[in-house]
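Student: Structure for the following, please:
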Amino acid sequence: MGSRYRKALYLQYTDGTFAELEPRTPEWEHLGVLGPVIHAEVCDTIVVIFKNNAGDLGYLMHPHGVFYEKDSKGAGYNDGTSDAGDVIPPGERHTYVWPVPPRAGPGPNDQSPIPCRSSKRRRT
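Tutor: Just a heads-up that it's a prediction; the model follows:
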């Protein structure tokens, strides 16, 4: 390990211009540097407009518990192809679209809600 550690923050903006940060409500301030919480219900479609302001590294998002097409997976396939959602270069944008399937909701013995996570990854 070196003496320099790079970090990227995932921030929420008020709209797709990325000009004004969305204020974090007191109930979510405890998250500190963690990215925004994405809330959805069964049969919703989550749309995330992602812009990489991180400088010189590519970043992406990868969802768990939802459906996605290849260009919204947020990870490369080992098939020799490259898609827009594989890695977002610095200064670029990508729109991720994630439908929330019925299987993502609570089952007969589950509590509501069912938490899922998204992975944030860096590609050099």
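
Student: can we go C-alpha only for contacts and neighbour counts from here?
Tutor: OK.

Student: so what's residue 75 closest to, chain neighbours aside?
Tutor: Excluding the flanking residues, the one nearest residue 75 by Cα to Cα, 6 or more residues apart in numbering is residue 86, at 4.7 Å.

Student: To clarify, my last question referred to residue 90.
Tutor: residue 52 (5.1 Å).

Student: Count the neighbours of the one you found for me.
Tutor: Burial of residue 52 is recorded as 20 neighbouring residues (other Cα atoms under 10 Å).

Student: next one: residue 37
Tutor: Count around residue 37 with other Cα under 10 Å applied: 11.

Student: pretty sure it is in a helix, no?
Tutor: No - checked against DSSP: H, G, I helix; E, B strand; the rest coil, residue 37 lies outside a helix; its state is coil.

Student: One more, so I can put them side by side:
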Amino acid sequence: MGSRYRKALYLQYTDGTFAELEPRTPEWEHLGVLGPVIHAEVCDTIVVIFKNNAGDLGYLMHPHGVFYEKDSKGAGYNDGTSDAGDVIPPGERHTYVWPVPPRARSGPNDQSPIPCRSSKRRRT
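Tutor: Prediction:
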């Protein structure tokens, strides 16, 4: 008893100024505290402008099922290159760019469409 648990919420804004929240439509209200769903089709390019308003912790996003360059991988490792996109410090922004490759296309035995997922991580 007496423990305090803080949560970071991933929210969608109307544009890169982060001044106005994008209203969530009734069909997506069931997601509760889960972040916005990112929709894309094969050969689209997903662009996410990420701003960390979480206070004192670094956060990132890491995609699954799409292509990414190192600066949009959303995972840190010591390889001697730029750490852009590894972890986004509080108050900072990063633009993630994720092309959706043809291999993400549904196959004859796949559910349609194949979900591309993004995981969220915290770095202390």
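
Student: coming back round to it: would you confirm that the residue nearest to residue 75 of the first structure contacts residue 69?
Tutor: No - using Cα atoms under 8 Å, residue 86 of the first structure is not in contact with residue 69; the gap is 11.6 Å.

Student: and those two? which has more neighbours close in?
Tutor: Taking other Cα under 10 Å, residue 86 of the first structure and residue 69 do not tie; residue 86 has more neighbours (23 against 12).

Student: Next, the contact list for that one, please.
Tutor: Contact partners of residue 86 of the first structure, counting by Cα atoms under 8 Å, 6 or more residues apart in numbering, are 60, 71, 73-76.

Student: The same query, at a cut-off of 10 Å, please.
Tutor: For residue 86 of the first structure, the contact set (Cα atoms under 10 Å, 6 or more residues apart in numbering) comprises 58-62, 70-77, 94, 123.

Student: for residue 50 of the second structure, same thing?
Tutor: Residue 50 of the second structure makes contact with 10-12, 16, 18, 59-61, 85, 88, 92-96 under the criterion Cα under 10 Å, 6+ apart.

Student: Report the buried residues of the helix or strand containing it.
Tutor: Element membership of residue 50 of the second structure, judged by DSSP states H and E, is strand 45-51. By neighbour count with 16 or more other Cα atoms under 10 Å, strand 45-51 of the second structure contains the buried residues 46, 48, 50-51.
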